[in-house]
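Undergrad: predicted model follows, preceded by the sequence.
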Amino acid sequence: MLSRVKKLEAALEQTDCDAVLVTNLKNIYYLTGFSGTEATVFISNNRRIFLTDSRYTLIAKGVVKGFDIVETRDALSEIAKIIANDKIETIGFDDEISYHYFRTLKELFSDYKLTAMTAFIENLRMIKDEEEIATIRKACQISDQAFLDVLEFIKPGQTTELQVMNFLDARMRQLGASGASFDFIIASGYRSAMPHGVASEKVIQTGETLTMDFGCYYNHYVSDMTRTIHVGHVTDEEREIYDIVLRSNQALIEVAKAGMSCIEFDQVPRKVINDAGYGQYFTHGIGHGIGLDIHEIPYFGKSSEPIEAGMVLTDEPGIYLDGKYGVRIEDDILITDTGCELLTLAPKELIVI
């Protein structure tokens, strides 16, 4: 974890801030390995302070390395006392805080300039280290296996979308996950045309498509995958739509690599769907970063910023025909200097159960 702290300190030197106050618990875990519900981190050029209350002091002492650990129920007041004589003018802070917290911050640090550091640590989190990559790879393996297992569970005319959701959640926990990484999208038949159709009590029927967008937490990191299957017979149109989405997904995997712009990352798979005449039915972005959160930067579309080696991104094209059905295929990919590594390995050929 100290390598991440040093990366933050190096980045801090490139800003106008003399110190940074970290309150986002995901960012704190990233820097320290601490996963409790109460913690504050303060880092300046001569201090690394980790503050928590008495519930977590012993845990912090066993986990957090390279920081002075302070037990307190009032972290901001404690920091103000500790740094009173330090040569600090500007303090940056996580921008996702409550208004009440911000007012307290302004009151206690009235002698300092306060600067909201939008996505400062989140930008550092975009590039995963080897430990993070290994953890995400394991999360993807768990999701892959759960997908194979749910195919045996689904019984047309009997199984509901909610039952599929609960099966996937329970199976991934059995395989080592700590929980679901988001509210699963389990949508069958006409509901599969809803890109974010969360699971309902609808019974899955023969002749329907079934889209399953799900993932898990493993050691704090997420997986995020989507597979669309068919239940019973498949029409020629359904086969065609599935093939277009699969080709779109594969087109990006074939060319994705470090240096590609975010807008190109979106355009490559979108062109496949546009050229097939279904562009108006692909209504969302191609993907996003994943890591400690299910949705992380970068996001794709209009940005000319390049993607970089070490990013873990989703590739999730879809076509949604309102009132009929929808198809989405989503993979997690690791960007490398020469291409990308596919992390979600569950089968993507058209599956009919």
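TA: Alright, I've got the coordinates. Since the model is a prediction, treat every value here as computed from it, not as a measurement. Numbers count the residues shown, from 1 in each chain.

Undergrad: all contacts plus neighbour counts: C-alpha atoms, from now on.
TA: OK.

Undergrad: tell me which helix or strand M212 sits in.
TA: According to DSSP states H and E, M212 maps onto strand 209-214.

Undergrad: which residues touch that strand?
TA: The contact list for strand 209-214, computed with CA atoms under 8 Å, 6 or more residues apart in numbering, reads 143, 168, 180-189, 192, 204, 223-231, 325-328, 330.

Undergrad: mark which of those residues are part of helices, please.
TA: 143, 168 (DSSP state H).

Undergrad: putting a second one here so we can go through both:
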Amino acid sequence: MTQLEQLRHAMRRAELDAVWISDPANVRALSGFTSGRDAKVLVTPDGATLYTDARYTVQAAEESPLTAHIARPPATYEHAAPGVSGLRVGFEADHLTVAALEDLRANWPGATLLPVQGLVQSLRVIKTADEIQALRDAQVLADEVFMAVRPMIVAGARELDIANEIELRLRQRGAGSAFDIIVASGPRGAMPHGVASERLIEDGDLVTIDMGARVRGYHSDMTRTVAVGDPPEEMRRVYRAVLEAEEAAVQAVRPGVRTADLDRLARDILTGHGLGDAFAHSLGHGVGLEVHEGPSLRATSEDVLASGMVITIEPGAYLPGRGGVRIEDLVLVTDDGYEVLSTSPKDTL
């Protein structure tokens, strides 16, 4: 069953006749069109239309099996208006701007517009074989680049230079960086999102590297914390505790497991080491066309793992003024367990 067919089933369950897709990742998922930021998709009971502008006439024809209508608003809305008259039309409430919603209301007076959330995202959590291969390729590249740059992470190196070298090598391989590269050394390691700075790495630092590649629109995500010189015993202890929590959570991955239980497993291990309060974020998230997508691996999540999901497992512990540790693997949920896609070795302290 195609994603469009799955979406129509979801539409019927939500009592919708049509949906207006504006989220770029959802546009791509449904249409195959890679410039989703400049496109919309209208799905009705008996059709689906890709709307984009004249810059993409050739690209839309090459990439998407959907009928493409080349126009800019308000002509876009005028073209769609007859097909939605009298219908209950869902719009993506977590993406569509207020101004764009007002445009729809003005141009589609015969439609009943209803907010929806997660309608397409819920269909994207299970990856196809082609999507899994793209994610696998992105992670292979990220591992290769990390291993090439790893010898450069030494005392005296600047965080920004490490991040720039990672990004350069990704681009040289025809890929892009999945997100702003995090290089957080020494006390800056206490910032979970400590993007690279001017700081020079010092002997005894732990250095957190969070990076990923973007290949064919799909993202990888991996974190390694590496030791430079001889870190203090306190930070060695933190590292060992985070590694224990990370490995235990990965080994517990299998279909049918509640993601909240995985978060609890890792959190309980860190709590046992006196680091529960230092674990300042959820255990992980799904990865695909977006770096952060479903399922959610947080304590309050109701998501359940299923074969074909690709997730991160990334516990961390952050001590203000002293430093931090995060270790993250990219993991494919298989029919009978899991496969770790990230292969870069982890330090042993």
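TA: Sure, I can see it. All values reported here derive from a predicted model rather than from experimental measurement.

Undergrad: and the residue nearest the centre of structure 1?
TA: Compute the mean C-alpha point of structure 1, and by CA atoms, centre = their mean the closest residue is I294, 2.2 Å away.

Undergrad: how about it, secondary structure?
TA: coil (DSSP: H, G, I helix; E, B strand; the rest coil).

Undergrad: shouldn't it be in contact with D183?
TA: No. Between I294 of structure 1 and D183 there is no contact under CA atoms under 8 Å: 10.6 Å.

Undergrad: the residue nearest to the centre of structure 1 matches what in structure 2?
TA: Residue pairing (TM-score structural alignment): I294 of structure 1 is matched to V291 of structure 2.

Undergrad: for the stretch 1-150 of structure 2, what spans make up the helices?
TA: 3-13, 24-31, 57-63, 75-84, 98-107, 121-124, 129-149 (DSSP state H, counting those that start in this stretch).

Undergrad: ok, which of these comes nearest D347 of structure 2?
TA: Nearest of the helices of the stretch 1-150 of structure 2 to D347 of structure 2, taken as CA to CA: helix 129-149 at 12.5 Å.

Undergrad: that closest one against structure 1, how far on average?
TA: Comparison of helix 129-149 of structure 2 with structure 1 after fitting gives an average deviation of 0.8 Å (mean CA distance after the TM-score superposition for structure 1).

Undergrad: quick one: contacts of that helix?
TA: The contact list for helix 129-149 of structure 2, computed with CA under 8 Å, 6+ apart, reads 162, 165-166, 169-170, 211-216, 218-222, 288, 308, 310, 330, 341-344.

Undergrad: now do stretch 107-117 of structure 1
TA: With CA under 8 Å, 6+ apart as the contact definition, stretch 107-117 of structure 1 has outside contacts at 17, 76-77, 80, 88-95, 106.

Undergrad: rebuild those residues as JSON lines, extending it with distance to T159 of structure 1 and neighbour count.
TA: JSON lines is the format used below for the contacts of stretch 107-117 of structure 1 (distance: CA to CA, whole Å; neighbours: other CA atoms under 10 Å):
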{"residue": "C17", "distance to T159 of structure 1": "56", "neighbour count": "19"}
{"residue": "L76", "distance to T159 of structure 1": "52", "neighbour count": "19"}
{"residue": "S77", "distance to T159 of structure 1": "55", "neighbour count": "14"}
{"residue": "A80", "distance to T159 of structure 1": "58", "neighbour count": "13"}
{"residue": "I88", "distance to T159 of structure 1": "61", "neighbour count": "16"}
{"residue": "E89", "distance to T159 of structure 1": "61", "neighbour count": "13"}
{"residue": "T90", "distance to T159 of structure 1": "58", "neighbour count": "17"}
{"residue": "I91", "distance to T159 of structure 1": "55", "neighbour count": "21"}
{"residue": "G92", "distance to T159 of structure 1": "51", "neighbour count": "23"}
{"residue": "F93", "distance to T159 of structure 1": "48", "neighbour count": "23"}
{"residue": "D94", "distance to T159 of structure 1": "44", "neighbour count": "19"}
{"residue": "D95", "distance to T159 of structure 1": "44", "neighbour count": "16"}
{"residue": "K106", "distance to T159 of structure 1": "55", "neighbour count": "14"}
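
Undergrad: can you count the residues close to G118 of structure 2?
TA: For G118 of structure 2, the neighbour count with other CA atoms under 10 Å is 13.

Undergrad: cool, thanks, talk later.
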